[in-house]
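Novice: One predicted model, sequence on top.
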Amino acid sequence: MLSAIIEEHEKIGGQIMQNTRSNNLKMAEKGVWVSIFAYIILSIGQIVVAQLTHSSALKANGFNNLTDILGNIAILIGLRIARIPADNDHVYGHWKIESIASLVSSFIMFFVGFEVLRDTILNILSNKKEIIDPLGAIVALISAFIMIAVYFYTNRLAKKTQSQALLAASKDNLSDALTSIGTAVAILASIIHLAWLDKIMALIISGFILKTAYDIFKDSVFSLSDGFDENLIEQYTDAVAKAPKVQNVKLVRGRTYGSNIFLDVVVEMSPDLSVFESHAATESIEKMLRDEFDVYDVDVHVEPAILPEVEHFSSRSLELLAQEEEILNQQNLEQLLAPNYEEVGINGHVINRDEKLSALTDKNLAIKSYQAQQVSKKTFILTYQFFEGNQNVTVSSIWRRNNSWYCLFRQLTPQTHKNEKSD
């Protein structure tokens, strides 16, 4: 019954996460549409004005905006497909389509960037001189202001929706704004008889196109090849190591599907934990990673930790001797007695842990004839004697390991003196 409730809870949580991510991608599409409309207007306007004013830089900038239209269309299609829920053929969902769309966008930008570069070089080699109209500078500055506004909108929306594709598009918006400013400077320089600067700026703009294409290509390939940020791995490892019941973090492995992070975590816990306890600990780890680091999916595997000196009988028996002596003298009982501790006293009366703790008195007793028997890796039976007043007492105690060693049971049996037997 409990396992069914937990399974249903996990299913509901996963569905909520799926819906949240899908809604984020749907919101990210708005930013892509804004970019597309802005690029359509700017590319047409700049290319037409460039033909009229004979500005190579403005023409290159117009073609740069044209590539962004095609690239944003590819991103838009990718965001649409990425929102499709998981099915039998795509058990992890379609999130990687977002990275594939960015990769396609980079190819388009590479192609147009090389075309702009080729056209500019041919103009330089032809040494063709034309009068450049200052109208081109005005158009370039208007384009810059528009793209700066679009950048602030898409960048804020990308961070809100955690969309890597939209974030890449927003960086391209900023790059376009800077190239537009550079274009305006080149045109103004040409007016004062520095026409060569217009062509140089066209080369620089083509370089910006190719550089942006390379950055998007690199990030997309990194994601598609399951590359992952090592700094994030260190953060996750440190956080998991502090989780309850975790004794060691053996492995943290991550991969991304679009903007979603998937983690495989291997931890070591005490072999004394029950299946239910270790499962509850893994649920706590998964919730922590989702809440604190916004991880989409986590798979936590538990392996038994090697407890120190667990297989060394002599070391363990000596350690238990010291702890048993503390109980005998009623020291550190809070740390040594199990929650369900029971003790059969000399008079045959049975007391529990609370009664034992409430009757503390200072003692200075010594153990003799100590013997330890290991029943299993987790259980020891100790026997010994001590002398108090005129009475010799034999003690039998049971110790069990549950992460630490605790005393479960003690029985005190009085011994009859020899002189009493002779009487």
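Specialist: Right, received. Where do you want to start?

Novice: alpha carbons only for contacts and neighbour counts from here, please
Specialist: OK.

Novice: for the stretch 151-300 of the chain, what spans make up the strands?
Specialist: 248-257, 260-269, 297-304 (DSSP state E, counting those that start in this stretch).

Novice: Okay, one more to line up with it:
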Amino acid sequence: MVNKDLKKGEKGAWLSIGTYIFLASIKLLVGYTAGSSALSADGLNNLTDVVASVAVLIGIKIAQKPADENHKYGHSRAETIASLLAGIIIFTVGLQVIISSVQLFFNPILTKPNILAAFIGLFSAVVMFFVYRFNKKLSKQIGSKALYSAAQDNRADALVSLGTVVGITGAYFGIVWLDPVTAAIVGIIICLTAWGILKDTVYELTDGFEANELEKIEETISKTPGVEFVKDIKGRLSGNQPLIDATIFVDPSLTINESHEITEEIEKRLLSLHNIKQAHIHIEPF
């Protein structure tokens, strides 16, 4: 069964891919004709971002596949893998920006670029900011971590374009040090963005789960009629889907049917209160 929410997420990934190809084409063309190496480099950076967006798109598509014989929990973690790849690419781009800024600081380009390059950079920054807002909003609506990573990449590219504008403007007016300093700041921001994505994805891949959220889930289970005591509870994430395993104590005089009804009530409450669709409840006599 196709996840309709994740299907919506494909629109955001396609928007990123189309926008990056469009902006890269303009930047490379104008960068060459206007004599701006900074704008050309920004265009090449956007071509790299196409790869990250394609990885996100593939991750979202795979995550929609239903559970099968080899993936009993479904394919939701494909989104997490896509986020990990996107984070690595974003970090690499940020590192390249920092290295380039250091090289440019000691070997400044004295060629005066056409001011048109600065306007193209500003146009690109505005476009990417709106793409970022769209993907960020959509990612929260559908609970897609991969699309959220793509949105962070969009924001990073908007910042890179702004840094390009500052650098081109500085070169145009003869302030050569402005370009590398701004680029270094932008590079650090991009690396910090990537670190946030990588930290979250590694946390999920190592089956991390927020202790506060697990306490709330345990409280919901313990307050279910018929539950005497919650002996053990564990949680992990598969993409945007939490998976819960819990062991509960019930009255030993209950029939199998009566005990089963308690577990069904627990599952209903977990779904309505915490949006948990998969829970394994083990029963033991109190």
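Specialist: Received it, and whenever you're ready, just let me know what you need. Since we're looking at a predicted model, the values are computed, not measured.

Novice: Take the strands of the stretch 151-300 of the first structure and write them to JSON lines, including mean neighbour count and distance to A86 of the first structure.
Specialist: Conversion of the strands of the stretch 151-300 of the first structure to JSON lines gives the following (neighbours: other Cα atoms under 10 Å; distance: least, Cα to Cα, whole Å):
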{"stretch": "strand 248-257", "mean neighbour count": "18", "distance to A86 of the first structure": "12"}
{"stretch": "strand 260-269", "mean neighbour count": "19", "distance to A86 of the first structure": "14"}
{"stretch": "strand 297-304", "mean neighbour count": "17", "distance to A86 of the first structure": "13"}
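
Novice: Next, format these as CSV and append distance to A186 of the first structure.
Specialist: Below are these laid out as CSV (distance: least, Cα to Cα, whole Å):
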stretch, distance to A186 of the first structure
strand 248-257, 42
strand 260-269, 42
strand 297-304, 50
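
Novice: Run a quick neighbour tally on S43 of the first structure.
Specialist: 24 (other Cα atoms under 10 Å).

Novice: So it is in contact with D68, correct?
Specialist: No: proximity of S43 of the first structure to D68 does not meet the contact threshold set by Cα atoms under 8 Å, at 9.3 Å.

Novice: Next, work out how far apart whichever residue in the first structure pairs up with F123 of the second structure and A281 of the first structure are.
Specialist: When the first structure is aligned by TM-score structural alignment, F123 of the second structure is paired with I142. Remark: distance between I142 of the first structure and A281 of the first structure (Cα to Cα, to the nearest Å) = 58 Å.

Novice: do the same with Q371 of the first structure
Specialist: For Q371 of the first structure relative to A281 of the first structure (Cα to Cα), the value is 37 Å.

Novice: now do L42 of the first structure
Specialist: L42 of the first structure is 56 Å from A281 of the first structure, by Cα to Cα.

Novice: neighbour-wise, which of the two wins?
Specialist: Comparing L42 of the first structure with A281 by other Cα under 10 Å, the one with more neighbours is L42, at 24 against 19.

Novice: Tell me who's in contact with the nearest residue to that one once chain neighbours are set aside.
Specialist: For L42 of the first structure, ignoring the flanking residues on the chain, the nearest one in space by Cα to Cα, 6 or more residues apart in numbering is S143 at 6.4 Å. S143 of the first structure sits next to L42, A177, S180 when contact means Cα atoms under 8 Å, 6 or more residues apart in numbering.

Novice: Export those to CSV and append columns for distance to D219 of the first structure.
Specialist: As requested, the contacts of S143 of the first structure are arranged in CSV below (distance: Cα to Cα, whole Å):
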residue, distance to D219 of the first structure
L42, 27
A177, 22
S180, 25
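
Novice: So the spatially most central residue of the second structure versus R236 of the second structure, what's the distance?
Specialist: By Cα atoms, centre = their mean, the second structure has its centre lying nearest to S149, at 1.9 Å. From S149 of the second structure across to R236 of the second structure, the span is 20 Å (Cα to Cα).

Novice: for N114 of the second structure, same thing?
Specialist: Counting by Cα to Cα, the gap from N114 of the second structure to R236 of the second structure is 54 Å.

Novice: Also A156 of the second structure?
Specialist: According to Cα to Cα, A156 of the second structure stands 29 Å off from R236 of the second structure.
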